[in-house]
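Enquirer: quick check, what structure comes out for this input:
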Amino acid sequence: MGRRDYEDDPNAPAANSLVPAASAVVVDDAGRILLQRRRDNGMWALPGGAMHLGESLPDCAVRETLEETGYEVEITGIVGTYTDPRHVFAYDDGEVRQEFSICFLARPVSGKLTVSEESTEVRWFDPAEIDALPMVSSIRKRLNDWRNGNIPAIR
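Expert: This is a model prediction of the structure:
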């Protein structure tokens, strides 16, 4: 299914869906960041997706990261809350989703790089490399928020 992102676009379709979601900035011991190239829009992104009934948002981030990258992670903090009503995703099936996502900080505990049916590529990047990657601005904002610090610890 294809997806188109709209941010601050007066021609964007009206949202008809609001789905809780989680993503993760996964950082390894070498300081590299885990990213996936999305199949639906061809952009680099953090692992993440919609929360399922019966799971918490941190559990969602852990599950989505494993499904999309092959890595089991431990949540270590929160990068931020992202709920901009001027940012919507329009899917081929007619859903137009308003963003509502919590982005967590995580570290890998086990696994190996694995491409999923949602991605075409999964890689570790040095933080200096990510500025040149094609990605939607909301993902870039999360990465910049992480790089700028001030992330509260989860205990």
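
Enquirer: CA atoms for contacts and neighbours, from now on please.
Expert: Noted.

Enquirer: quick check: longest helix of this protein.
Expert: helix 57-69 (DSSP state H).

Enquirer: show me what whichever helix or strand comes after it is packed up against.
Expert: Once the chain leaves helix 57-69, the next helix or strand it forms, by DSSP states H and E, is strand 71-82. With contacts taken as 3 or more C-alpha pairs under 8 Å, 6 or more residues apart in numbering; DSSP states H and E, strand 71-82 sits against helix 57-69, strand 101-111, helix 137-147.

Enquirer: another sequence for comparison is provided below:
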Amino acid sequence: MPASDYVTGLRAKTGPGLIMFPSVTAVVFDDRGQILLHQRSDNASWTLIAGMMDPGEQPADTVIREVEEETSVRVRIDRLAGVALHEVTYPNGDHCQMVNTWFRCRAVSGVARVNDTESLAVGWFPLDALPDLNPYALHRIRTSLAEDGPAWFAPPGDTMIPGW
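Expert: Okay, the predicted model is just below:
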């Protein structure tokens, strides 16, 4: 999905310089304990389903919307799993810092498929057979595994996510 009008408007003013955005990630499990991933169309890497919040949108609404938009899977949120700041530079040079909130989710309906232009492929993976994932994706998965664990956050003064 192309950038929202909001992001396009900001980029028109700032160019590729640093902008901070609120974003969300869905760590989606099915009934067999597999995790939902997609292969990004911009860099062909496998990762979790994620996206930027729209103005006025709650994080929980964003995560539900993003999963359905990208994969056609509908989810319920089980719990907040973590929050962290991370930097992203997109292939076009746009520099962002994302305040990312991730949620442990459960698939409730729909069949996983490529549902927009952001993905080359979508699939369910057993935890012991994940494709190559970056350390930040693995961190979000690890912190989401406990069904009732506390939400993860970086301790005050800590600037790095473990393994990132």
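
Enquirer: mean deviation, the longest helix of the first structure versus the second structure?
Expert: With mean C-alpha distance after the TM-score superposition for the first structure, helix 57-69 of the first structure departs from the second structure by a mean of 0.5 Å once superposed.

Enquirer: would you confirm that residue 148 of the second structure contacts residue 80?
Expert: No. With contact defined as C-alpha atoms under 8 Å, residue 148 of the second structure and residue 80 do not form a contacting pair (9.3 Å).

Enquirer: who has more neighbours, the two?
Expert: Legend: neighbour count by other C-alpha atoms under 10 Å for residue 148 of the second structure and residue 80, higher for residue 80 (20 against 12).

Enquirer: what residue of the first structure matches up with that one?
Expert: Taking TM-score structural alignment, residue 80 of the second structure has residue 78 as its aligned residue in the first structure.

Enquirer: for the residue nearest to that match when sequence neighbours are not counted, give its distance to residue 16 of the first structure.
Expert: The shortest distance from residue 78 of the first structure to any residue other than its chain neighbours is 4.2 Å, reached at residue 104 (C-alpha to C-alpha, 6 or more residues apart in numbering). From residue 104 of the first structure across to residue 16 of the first structure, the span is 26 Å (C-alpha to C-alpha, to the nearest Å).

Enquirer: which one of the two has more residues nearby?
Expert: residue 104 (27 against 12).

Enquirer: and for the equivalent of residue 151 of the first structure over in the second structure, the neighbour number?
Expert: Matched to the second structure by TM-score structural alignment, residue 151 of the first structure sits across from residue 149. If you count neighbours by other C-alpha under 10 Å, residue 149 of the second structure ends up with 12.
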